[in-house]
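A.B. asks: got a structure for you, letters missing:
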């Protein structure tokens, strides 16, 4: 499955970062690039359950391709969610079902930094995307 352009850009920048400090800085930068979510979207119905941090997610279908927007109250999680969005935005519902989250963060060189709770939280976000697209 080919990667969206945004995902390729993420891979390029993270694979070029030699150490964890540079990747951590990149992660924060990706989080800052996340478009702010409207306060009206930060409601219980859009909150992702299974995350220790607050994460809100909305999705829209445009010409058979999903576009998601998300926000989190935690900086690190915002960065991880931004990288997840880079990976999934523009995919069809069928492609979304096939996204391999551990593989994606492994390619970015971030899998060792994902604690079990963060990993579970990101899986919950992906699961919510799949539910929205079903």
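C.D. replies: Happy to help now that I have it. As the structure is a prediction and not an experimental result, all values here were calculated from the model.
A.B. asks: only C-alpha atoms for contact and neighbour calcs from this point on.
C.D. replies: OK.
A.B. asks: where do the helices sit along this structure?
C.D. replies: 5-15, 20-33, 75-88, 93-97, 101-107, 116-133 (DSSP state H).
A.B. asks: just the ones you listed: most buried one?
C.D. replies: Counting by mean count of other C-alpha atoms under 10 Å, helix 75-88 has the highest mean neighbour count of the helices of the chain, with a mean of 23.
A.B. asks: helices and strands around it, which ones?
C.D. replies: Helices and strands touching helix 75-88, as assessed by 3 or more C-alpha pairs under 8 Å, 6 or more residues apart in numbering; DSSP states H and E, comprise helix 5-15, helix 20-33, strand 65-72, helix 116-133.
A.B. asks: Please tabulate the helices of the chain in a markdown table, including the columns distance to residue 45.
C.D. replies: Output for these, formatted as a markdown table (distance: least, C-alpha to C-alpha, whole Å):
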| stretch | distance to residue 45 |
| --- | --- |
| helix 5-15 | 28 |
| helix 20-33 | 23 |
| helix 75-88 | 18 |
| helix 93-97 | 21 |
| helix 101-107 | 24 |
| helix 116-133 | 11 |
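A.B. asks: about what we covered before: TSV for the helices and strands packed on helix 75-88, including distance to residue 50?
C.D. replies: Converted to TSV, those look like this (distance: least, C-alpha to C-alpha, whole Å):
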stretch	distance to residue 50
helix 5-15	25
helix 20-33	20
strand 65-72	13
helix 116-133	6
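A.B. asks: Presented hereafter is structure B, for comparison with structure A:
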């Protein structure tokens, strides 16, 4: 069910033996995220349950889900980029069908994120699912 962009990340991770290299790749993905407009960093887009400041702003166009996100933590920005690869471009009706924990487990994130980061990642996934459900 994963998008081609997410499958590319899975393939790239397979070539990296050390978690530190994967961690660096996630951070680089975050650095490559387009900046989010400050006007979109509002209470309505803030994700609760994250140790860092996190904002996710949905854009649904023609039934296709897409979001922009930002965080004040580089690793979290990278996780936002991973989630964007997983969800952006899907029909809103398909977003809730994505087994995010299983897909993210393919990257080995579960074993290497702190419990706070894991909770934040779950909160971001829940926000994305709610945004898509609200758009249906």
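C.D. replies: Noted; the coordinates are in hand. Predicted model only: the values in this text are computed from it and were never measured.
A.B. asks: And the helices of structure 1: which comes nearest residue 57 of structure 1?
C.D. replies: Residue 57 of structure 1 lies closest to helix 116-133 among the helices of structure 1, at 7.7 Å (C-alpha to C-alpha).
A.B. asks: what angle sits between the closest one and helix 75-88?
C.D. replies: Relative orientation of helix 116-133 of structure 1 and helix 75-88, computed by axes from the mean of the first three to the mean of the last three C-alpha atoms, to 10 degrees: 40 degrees.
A.B. asks: corresponding residues in structure 2 for helix 116-133 of structure 1?
C.D. replies: Mapped onto structure 2 using TM-score structural alignment, helix 116-133 of structure 1 spans residues 115-132.
A.B. asks: what's the average per-residue distance for that stretch once overlaid on structure 1?
C.D. replies: Compared with structure 1 after fitting, stretch 115-132 of structure 2 deviates on average by 1.3 Å (mean C-alpha distance after the TM-score superposition for structure 1).
A.B. asks: Just the residues contacting that stretch, thanks.
C.D. replies: With C-alpha atoms under 8 Å, 6 or more residues apart in numbering as the test, stretch 115-132 of structure 2 has contacts from 47-51, 56, 58, 65, 76, 79, 83, 92-93, 95-96, 100, 110.
A.B. asks: one more time with 7 Å, if that's ok
C.D. replies: Applying C-alpha atoms under 7 Å, 6 or more residues apart in numbering, the external contacts of stretch 115-132 of structure 2 come out as 47, 49, 50, 51, 58, 65, 92, 95, 96.
A.B. asks: With distance to residue 4 of structure 2 as added columns, please give these in CSV.
C.D. replies: Formatted as CSV, those follow (distance: C-alpha to C-alpha, whole Å):
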residue, distance to residue 4 of structure 2
47, 26
49, 29
50, 27
51, 30
58, 20
65, 15
92, 17
95, 15
96, 18
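A.B. asks: quick one: which two of these are the most distant?
C.D. replies: 51 and 92 (27.6 Å).
A.B. asks: how distant is stretch 121-133 of structure 1 from the center of its chain?
C.D. replies: Taking C-alpha atoms, centre = their mean, to the nearest Å, one finds the center of stretch 121-133 of structure 1 at 10 Å from the center of the full chain.
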